[in-house]
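**Q** dropping the sequence and predicted coords here.
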Amino acid sequence: MTDFTKILDKAKELEAKMKESQEKIKNIKVEGFSGSNAVKVILDGEGEMCKIEISDEILKEDKGIIEDLIVAAHNNAKSELKSKTNEEISKAAGGFNIPGFKWPL
């Protein structure tokens, strides 16, 4: 029979690790680039844009091209944020062997 006290202890430990992980995620800053680094977007851990940098050279381009480069840089930053967030969550959840519980997959 499974020892439910051990399961509850592990769940509390996991909850604490996940809260710690959420705080770390909030402090993450990621950069996304496009147009050979002509456009740079910086996002925080919550996905909010902190800064955008556009090179002087790219400002000579057509408005539509600049808009596309901004979107591409933002998407690149979002992808990087997702990767770092997943990595942080994996660190927090890794190594938790709860007795009597099998993780999916």
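**A** It's in. Numbering: from 1, shown residues only.
**Q** switch to C-alpha atoms for all contacts and neighbour counts from now on
**A** Noted.
**Q** all helices of this protein, in order?
**A** 4-26, 63-93 (DSSP state H).
**Q** and these: which comes nearest residue 46?
**A** Residue 46 lies closest to helix 4-26 among the helices of the chain, at 5.9 Å (C-alpha to C-alpha).
**Q** and that closest one with helix 63-93, angle?
**A** 150 degrees (axes from the mean of the first three to the mean of the last three C-alpha atoms, to 10 degrees).
**Q** other SSEs contacting helix 4-26?
**A** helix 63-93 (3 or more C-alpha pairs under 8 Å, 6 or more residues apart in numbering; DSSP states H and E).
**Q** so which of the helices of the chain is nearest residue 33?
**A** Closest among the helices of the chain, using C-alpha to C-alpha: helix 63-93, at 4.5 Å.
**Q** comparison target, given below:
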Amino acid sequence: MKDLMGLMGKAKEMQAKFEAMQEEVASLEATGQAGGGLVSVTLSGKGEMKSLKVDPSLFKEEEIEILEDLILAAHNDAKAKIEALMQEKSKDLTAGLPIPPGFKLPF
């Protein structure tokens, strides 16, 4: 019974840390770039697009498909950076816990 109470205490402690981590992650921002910096997208930790910058040289009618592709690539780059930051923060939070490989948080 003593082990169960200890486990419950650790679970509550981890939940509080996880909530704090979620707040911290929400305040993070990451900027992804494409086309050597011609297009950049900044996302919040929640994945919301905060800004989009496009070099004026890309505003040519015949290059609209290239511009669209670069915007998508920059967005995906920023999203990957946010996910990497979240994974790193989660790893710090769960350090020392016996969590099975491939198990994702939140529960």
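**A** Perfect, I can see it now. Keep in mind the model is a prediction, meaning the values are calculated, not measured.
**Q** check the helices of the first structure for me and report the most buried one.
**A** helix 63-93 (a mean of 17; mean count of other C-alpha atoms under 10 Å).
**Q** same for that helix, what does it pack against?
**A** helix 4-26, strand 29-34, strand 39-44.
**Q** what's the average distance of the second one to the second structure?
**A** Its aligned residues in the second structure lie a mean 0.3 Å from strand 29-34 of the first structure after superposition (mean C-alpha distance after the TM-score superposition for the first structure).
**Q** which elements pack onto that strand?
**A** Going by 3+ C-alpha pairs under 8 Å, 6+ apart, strand 29-34 of the first structure lies up against strand 39-44, helix 63-93.
**Q** Provide the aligned range in the second structure for stretch 46-57 of the first structure.
**A** Mapping stretch 46-57 of the first structure onto the second structure (TM-score structural alignment) gives residues 46-57.
**Q** buried sites along the matching stretch?
**A** 46, 47, 49, 52, 54 (16 or more other C-alpha atoms under 10 Å).
**Q** which residues does it contact?
**A** Outside stretch 46-57 of the second structure, the residues that touch it by C-alpha atoms under 8 Å, 6 or more residues apart in numbering are 25, 26, 38, 39, 40, 41, 42, 43, 44, 79, 82.
**Q** redo the helices and strands packed on helix 63-93 of the first structure as JSON lines? Include distance to residue 105 of the first structure.
**A** JSON lines is the format used below for these (distance: least, C-alpha to C-alpha, whole Å):
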{"stretch": "helix 4-26", "distance to residue 105 of the first structure": "19"}
{"stretch": "strand 29-34", "distance to residue 105 of the first structure": "30"}
{"stretch": "strand 39-44", "distance to residue 105 of the first structure": "31"}
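**Q** how far away is residue 73 of the second structure from residue 101 of the second structure?
**A** Noted for residue 73 of the second structure: a distance of 30 Å to residue 101 of the second structure, by C-alpha to C-alpha, to the nearest Å.
**Q** ok, residue 70 of the second structure next?
**A** 34 Å.
**Q** which one of the helices of the first structure lies nearest to residue 32 of the first structure?
**A** If you check each of the helices of the first structure against residue 32 of the first structure by C-alpha to C-alpha, helix 63-93 wins as the nearest, at 3.7 Å.
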